[in-house]
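Novice: What follows is a predicted protein model with its sequence.
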Amino acid sequence: MSHIDELIAEFAPQGVEFRLLGDIAELVRGNGMPKADLTEEGVGAIHYGQIYTRYGVWATETISFVAPETAVKLAKAQPGDIIITNTSENIEDVGKAVAWLGGEPIVTGGHATVVKHNEDPKYLSYWFQSESFFVQKRALATGTKVIDVSAKQLMKVRIPVPPLEVQREIVRILDQFTQLEAELEAELEAELEARRRQYASYRDSLVNAVDGPRVAMGELGTFMRGRRFTKSDVVESGIPSIHYGEIYTDYGVSASRAKREVNSDMVAQLRFAQPRDVIFAGVGETVVDVGKAVAWLGDGPVAVHDDTFSFTSELDPKYVSYAVQTDDFHAQKANHVARGKVKRLSSAGLSKIKIPVPTAEEQERIVSILDSFDALVNDLSIGLPAELAARRKQYEYYRDKLLTFGEPAA
């Protein structure tokens, strides 16, 4: 019998009780606090968007602040409260939680709910990561383009509420396991980053060693700008599409399937990249990001956003996609980027950048070699990425086992 089983036998001999979240906590919906309100000093503040990207299970310090006169209008989180997100673009992120363990009250805004309770805050925050919560929030969620689980819906979530002694033991174990997992993950990430640098160096040397002319891209093919569509145009089933922002976050060197689709009614107002075209992002937050490309290898055309350019040529599309990752390409590109708050690269600028042009056979050989290297550092099914993914799944498995209880017999 584990120590947790012993504690349950001692403090909950009839079994662990399940309660509605609304029965064990007060849920206070946040309001306001756009990013423009955030400052570098003042009253601590957690913006709902930061919970996805900047916070873990718990926090003792905030990344952002708001002015005191702004804070008085916002929802307050006391030490020990949970802040949970209500809105996201996907079901995985909605309902992500952070336990506030700092010494002073802080504030939060719209699209977040403060959960005020008498349980162990880290226990609740860990439970909000569990498979049990995921299944329930999926059933309670509304919306397709933007997913929402309201405070009212969250109140319906059924949660196991073991005695505090059991909660604290679970937290102790999960804290240790989380620390070990984080240390191992950091080691694997460092090794993976070293492999990526090695791969980038080899890729550059392979492309730069090409025995062939260096030709401006405008002489090798044509660029076509896409047409505008927005997130509100995204549907479950429609026209395959690629938005410029997705090139940074969702795509690698090439793609044969689009991650998202837009409304079929828009077909007449869209522009399409054809199979074997290379799609460039024309906008980015940094000079390095702008101009990132993905080779489109799908069976049919794909709609492209107006901040992208599709490049049509006789070159191997994956060779082009690899060639425009090199330091030489980035150095030339930097001369053509418009440096405002948002960095922009025009088709005219892209047309002036020169890339090495080997024979078709040599392009194929280079692609074959680099595909193998790219898989080793980016493919989640093999190598270090696979080991990282396996460690995360192992952690999730043991976390869920610790947070799963049989319900007492009626």
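Specialist: Structure's in. What do you need? Numbering: from 1, shown residues only.

Novice: can we go C-alpha only for contacts and neighbour counts from here?
Specialist: Noted.

Novice: what's the helix or strand for the residue lying closest to E165 once chain neighbours are set aside?
Specialist: Computed as CA to CA, 6 or more residues apart in numbering, the closest residue to E165 that is not its neighbour in sequence is L7, at 7.1 Å. Element membership for L7, per DSSP states H and E: helix 3-11.

Novice: Take this one as well and set it beside the first:
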Amino acid sequence: MKDWKTVRLNEIAESVDYGVTTSATDHPIGPKFLRITDIQNGTVNWNRVPWCKCNTCSTVNSRLNPGDIVFARTGATTGKSFLIQECPKDAIFASYLIRVRVGALAEPRYISHFFQTPNYWTQITKSARGVAQPGVNATTLKELEIPLPPLEEQKRIADILDCAEDIRAKRRAALAQLDELIQSIFIEMFGDPILNPRQWSQMNLDAVFQFQTGKLDSNAAVPSGQYPFFTCSREDFRIDTYAFDCEALLLAGNNASADYSVKHYKGKFNAYQRTYVITLQDERNSYEYAIFVLEHRLSELKRISKGTNTKYLTLELLKRIRIPVPPQTLQKEFASRVAAVEKLKNAHKASLAELDSLFVSLQYRAFRGEL
């Protein structure tokens, strides 16, 4: 590491900027408007990113380019970063994000990989400000210390880590294909639950489920907590305490653009105060069936949401939703077929866990100059 040096981010950054304060819209009236909630599990689906209306000056100053790195500066995802590798020509970023654009001395991919390391997270944790809502600011980011080798070495390290990440991504893609297989089985057995082609009897949600909510703020998450912590984000979080010990569906109760999600979990967990914890009244029905039928109602939930800047769901709205309830024997058959696919998924997950462990080791060596 004789050619390496430790620098502060402001020494290698061309700019560190806050985003634009404006409202998102589903109508294409201006540039794409990237928000914290659009960054999920290290990816952005630009087709789902909304637009916004803003003046020309804001558009120019906040335009995103490949190579930019954006940071969540507040909330449960404080400090999480995302490297823009591709984006629409006209795309800007929201005020709860900070954009870092590195200069000629740094390779963006190398810097982005550093922002995933324990070294980075230790610095962020120490500097995060606030109690009720911890956050970081541009000044905090500028002071981050980064181990910096010569530019060509940065590129070599980034290539190695990119290759390792690509292998992990392929394993995650295999898992996604198995999820698609389960969806195909569902349609084969029950048909589209919106159209209800089998003419199953229909019931209101409150006749099928019991509803509770969590009690915690979204920033209660702990990075390496013992239990799952379900918020209104699609991303998974952890926490050190649990309030529930059961099988349940977890429905996001609010979302900036009403893009809700529903998850299934069995065991000890905790939940954000706007997350609905949903349990079956009759356990002879199937959670495996229930989650898919609710997922098919998410577009309806988006349509009937209340609120302006942040959309939300009330219990009264949920109670009015009707779903088909097929025979319990058919639900159980579906659950059995799902269990068979889940065995395959578990094998892939075990392999992915090994790859994740190897990646952490590789990452550790990379930033110590040992690759």
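Specialist: Alright, I've got the coordinates. What you see is a predicted model; the values in this text were computed from it and never measured.

Novice: about what we covered before: tell me which residues are up against the helix holding L7 of the first structure.
Specialist: Helix 3-11 of the first structure is contacted by residues 15-16, 162-163, 165-166, 169-170 when judged by CA atoms under 8 Å, 6 or more residues apart in numbering.

Novice: Just list the residues touching N270 of the second structure, thanks.
Specialist: N270 of the second structure makes contacts with 214, 227-230, 239, 241-244, as judged by CA under 8 Å, 6+ apart.

Novice: and which of the residues you listed is nearest to D162 of the second structure?
Specialist: The nearest member of these to D162 of the second structure, counting by CA to CA, is P228 at 28.4 Å.

Novice: Which residue ranges of the stretch 251-400 of the first structure form strands?
Specialist: 254-255, 260-262, 272-273, 278-281, 283-284, 293-296, 302-304, 308-313, 337-339, 343-345, 354-356 (DSSP state E, counting those that start in this stretch).

Novice: Which of those strands sits closest to D233 of the first structure?
Specialist: Of the strands of the stretch 251-400 of the first structure, nearest to D233 of the first structure by CA to CA is strand 260-262, at 5.3 Å.

Novice: could you redo the strands of the stretch 251-400 of the first structure as TSV and give each row mean neighbour count and distance to E26 of the first structure?
Specialist: Below are the strands of the stretch 251-400 of the first structure laid out as TSV (neighbours: other CA atoms under 10 Å; distance: least, CA to CA, whole Å):
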stretch	mean neighbour count	distance to E26 of the first structure
strand 254-255	18	46
strand 260-262	20	37
strand 272-273	24	50
strand 278-281	28	45
strand 283-284	22	42
strand 293-296	28	48
strand 302-304	25	46
strand 308-313	25	47
strand 337-339	17	48
strand 343-345	22	45
strand 354-356	21	61
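
Novice: Of these, which is nearest I366 of the first structure?
Specialist: Taking those one by one with CA to CA, strand 354-356 is closest: 12.0 Å.

Novice: The closest one vs the second structure - mean distance after superposition?
Specialist: In the superposition with the second structure, the average deviation recorded for strand 354-356 of the first structure is 4.0 Å (mean CA distance after the TM-score superposition for the first structure).

Novice: quick one on the thing from earlier: save the contacts of helix 3-11 of the first structure as a markdown table, and put in neighbour count, distance to V94 of the first structure and secondary structure too.
Specialist: Output for those, formatted as a markdown table (neighbours: other CA atoms under 10 Å; distance: CA to CA, whole Å; DSSP: H, G, I helix; E, B strand; the rest coil):
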| residue | neighbour count | distance to V94 of the first structure | secondary structure |
| --- | --- | --- | --- |
| G15 | 15 | 30 | coil |
| V16 | 20 | 27 | coil |
| P162 | 22 | 25 | coil |
| P163 | 17 | 28 | coil |
| E165 | 15 | 29 | helix |
| V166 | 23 | 27 | helix |
| E169 | 16 | 27 | helix |
| I170 | 20 | 24 | helix |
